[in-house]
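>>> Here is a sequence with its predicted model. Questions after.
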Amino acid sequence: MTIIFHKVHGSGNTFYLHEEMPNIPYDWPLTAQKMCDPSNDNGADGLLIISQSTKADAKMRVYNADGSEASMCGNGLRCVARFVLTKLKQTKATIETMKAVLSVQQVDPIFKSIDTYSVEISPVSFELSSLPMMYDDNKRVMNSVIPEFASDIRFTAVSVPNPHLIGIVPIQYIEESQFQEQLATSFNIENEYFPDGVNVSFVHPVDESSIFVRTFERGVGFTNACGTAMTASALVSATINLVPFGDVTVYNPGGFVKCVIEQNGEHVHLSLIGNATFFATYSGELSDDGEFLCNSIILHEHEIKEYKELEHHSQLKIKDGWSRNENL
């Protein structure tokens, strides 16, 4: 049977996306490993599967490149939102994820005519048990130096609901990624702090209302962007007064997004706003052992070209911000 995969990305975070047919089983973890391998047309960071839902307009499942399943993916959710809203001919919908039913909507373009979507990021918790993380007898880690991790980085732990360790770092840790990779790798093998692993993000301000984030994702490694990590980083940055609450621009190696942080007492509402770019459509056959045999490819040249312009715009903004604010 011929099936279709779309190759999509949110902020350069790439995925294969497929709407599955009811009662036709496939081994999606194995398929994710095969399709995301770099030898397969440069691979991808994950596999997005859309299916029917009894709770929402559609259901999303997310498989990392290593076949593990993630509870949420903000960049992937925007791409799923575009697919579902286009199919339903609507501008708003709800998507069921592993831990929550989330609102999505189409919004004004973030850059030129790029398809842009706003998605809810929830639930949010600073409790270490929600990640989980074990560190002495602490219930939370908020903007704290952890000597066992690093002597010059302040860390915050938060789940949204994926587990994140956010470090506010000097610029040298952004310019050189080796330490971040070593630290994140140690947390995603057997260790005493994170039994289920953790996403590790390093954050440095660009200006008074924007930040740069680079993320090492569990199950993937370094990616151009991680939607929940960018949202978590914006939340942490606002909470510790690095940037104001409200609209925060978050730059990343793959472009930029807008994060909206609204706080009402103890309640926090988070929205992630950014592109949902479809740059290729593949038709072919999927074997039982997860091999996809492609018969035809359609490249969406206009979307590819326009996003490259956004990337260039983003890189200039980052360089300009750091050159103007060397003391940030």
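Okay, I see it.

>>> Please count neighbours and contacts with C-alpha atoms only from this point.
OK.

>>> which residues of the stretch 51-200 of the chain fall in helices?
For the stretch 51-200 of the chain, helices defined by DSSP state H, counting those that start in this stretch occupy the ranges 74-88, 171-175, 178-187.

>>> Tell me which other helices or strands the last one touches.
Contact analysis of helix 178-187 by 3 or more C-alpha pairs under 8 Å, 6 or more residues apart in numbering; DSSP states H and E lists strand 199-207, strand 210-217 as its packing neighbours.

>>> And for the shortest one?
If you count contacts as 3+ C-alpha pairs under 8 Å, 6+ apart, helix 171-175 packs onto strand 199-207.

>>> Format the helices and strands packed on helix 178-187 as a markdown table; extra columns: distance to residue 8 and mean neighbour count.
As requested, these are arranged in a markdown table below (distance: least, C-alpha to C-alpha, whole Å; neighbours: other C-alpha atoms under 10 Å):
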| stretch | distance to residue 8 | mean neighbour count |
| --- | --- | --- |
| strand 199-207 | 22 | 25 |
| strand 210-217 | 18 | 26 |
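
>>> another structure for you, compare them:
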Amino acid sequence: MQIEFSKYQGTGNDFVLIDNRNNLISPEDTSLIEKLCHRRFGIGGDGLMLLEKENNYDFRMRYFNSDGKEASMCGNGGRCIVAFAYHLGIIKNIASFIAVDGEHEAKVEDNEGQIQICLKMVDVSGIEKNETTFYLNTGSPHYVEFINDHNEFDTYSNGKAIRYNKRFAKEGTNVNFVSFNNNDLQVSTYERGVEDETYSCGTGVVASAISAGFLKNKNRFNINTKGGKLSVSFNKIDNQNIDNIWLMGPATHVFSGSLTI
């Protein structure tokens, strides 16, 4: 069987994307998905997404971590699959799609091939807050810890220790470390499923921005990650409820190809 695929990256968070409207790939084929994500024996990526048909929406997004298991929402993945749908001609400048965490809207800005995607995220509630740590679900669960700076900070070791502590070991959590850089944020993330630090995490920067909003009384942040720059805006209804959340940033086509399996 031959598989046509495209590779996209959003601020260094990279994904294999497959148009699965003909149901060529089984979402249950964990070993195949893991193989396609493998950086030595496959295409390579932090995750894989299937674009599928869905009534009353432009498409359905199905996201899998690099371990082959279907996962919770991925913000950078959401932006990349919108760019993929745009390049396939499924959408124009506005998209409406369904993902594991519910409905999403998106806007495409195409500046001579430089694609920027504005993705509306799900509303957030039930935020756990401490002096320098937060825990919230932005489509995926995120632990957020504020640190003084990122110089010499070991995101992998510190993130892994939290992800596998007594509270989170069974279900896992993503772990974000945030420092302030004037009015901007610097964010690094250890992602469950990938089980490593990634160049960027969309739901992670959303969680980090919302958490920073409680400390700085702001509702918009520019965010620097290892892989590039993102922006997040939101509306704080009260101390437990956030809505109108938008994640903004680039979604770049890297290459396309075919693979015989």
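Arrived safely. Predicted model only: the values in this text are computed from it and were never measured.

>>> sorry, back to before: quick one: closest of the helices and strands packed on helix 178-187 of structure 1 to residue 1 of structure 1.
Nearest to residue 1 of structure 1, of all those, is strand 210-217, at 33.8 Å by C-alpha to C-alpha.

>>> Return the distance of that closest one from the chain's centre.
Relative to the centre of its chain, strand 210-217 of structure 1 is centred 10 Å away, using C-alpha atoms, centre = their mean, to the nearest Å.

>>> what do you get for stretch 84-94 of structure 1?
Relative to its chain's centre, stretch 84-94 of structure 1 lies at 21 Å (C-alpha atoms, centre = their mean).

>>> Would you mind listing the buried residues in that stretch?
For stretch 84-94 of structure 1, the neighbour count (16 or more other C-alpha atoms under 10 Å) marks 84-85, 92-94 as buried.

>>> Those residues into JSON lines, with extra columns for distance to residue 235 of structure 1?
JSON lines is the format used below for those (distance: C-alpha to C-alpha, whole Å):
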{"residue": "84", "distance to residue 235 of structure 1": "28"}
{"residue": "85", "distance to residue 235 of structure 1": "27"}
{"residue": "92", "distance to residue 235 of structure 1": "24"}
{"residue": "93", "distance to residue 235 of structure 1": "24"}
{"residue": "94", "distance to residue 235 of structure 1": "23"}
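
>>> Out of these, which comes closest to residue 309 of structure 1?
Distances from residue 309 of structure 1 to the buried residues of stretch 84-94 of structure 1, taken by C-alpha to C-alpha, are shortest for residue 85, at 25.4 Å.

>>> Surely the closest one touches residue 93?
Yes: shown here, residue 85 of structure 1 and residue 93 form a contact pair, counting by C-alpha atoms under 8 Å, at 6.9 Å.

>>> what do these two both touch?
Jointly contacting residue 85 of structure 1 and residue 93 under the rule C-alpha atoms under 8 Å, 6 or more residues apart in numbering are residue 105.

>>> What residue, apart from its backbone neighbours, is nearest residue 116 of structure 1 spatially?
Once flanking residues are discounted, residue 116 of structure 1 sits nearest to residue 275: 4.4 Å by C-alpha to C-alpha, 6 or more residues apart in numbering.

>>> and the one you found, what pairs with it in structure 2?
Mapped onto structure 2 by TM-score structural alignment, residue 275 of structure 1 lines up with residue 250.

>>> okay, now that match: neighbour count?
Close neighbours of residue 250 of structure 2, defined as other C-alpha atoms under 10 Å, add up to 23.

>>> what's the answer for the one 4 residues further on, then?
Other residues near residue 254 of structure 2 number 11, with proximity taken as other C-alpha under 10 Å.

>>> Also residue 98 of structure 1?
A total of 14 residues lie near residue 98 of structure 1 under the criterion other C-alpha under 10 Å.

>>> Could you do residue 125 of structure 1 as well?
For residue 125 of structure 1, using other C-alpha under 10 Å, the count is 17.

>>> separation between the residue nearest to it when sequence neighbours are not counted and residue 73 of structure 1?
The shortest distance from residue 125 of structure 1 to any non-neighbouring residue, by C-alpha to C-alpha, 6+ apart, is to residue 159 (5.3 Å). Look at residue 159 of structure 1 and residue 73 of structure 1: by C-alpha to C-alpha, to the nearest Å, they are 12 Å apart.

>>> try residue 101 of structure 1
13 Å.

>>> Please say which of those two ends up with more neighbours.
Under the criterion of other C-alpha under 10 Å, the comparison of residue 101 of structure 1 against residue 73 puts residue 73 first, with 25 against 20.

>>> what sits against residue 199 of structure 1?
162-165, 184, 215-218, 229 are the contacts of residue 199 of structure 1 under C-alpha under 8 Å, 6+ apart.

>>> so what corresponds to it in structure 2?
Under the alignment (TM-score structural alignment), residue 199 of structure 1 pairs with residue 174 in structure 2.

>>> What spatial separation is found between that match and residue 105 of structure 2?
Remark: distance between residue 174 of structure 2 and residue 105 of structure 2 (C-alpha to C-alpha) = 24 Å.
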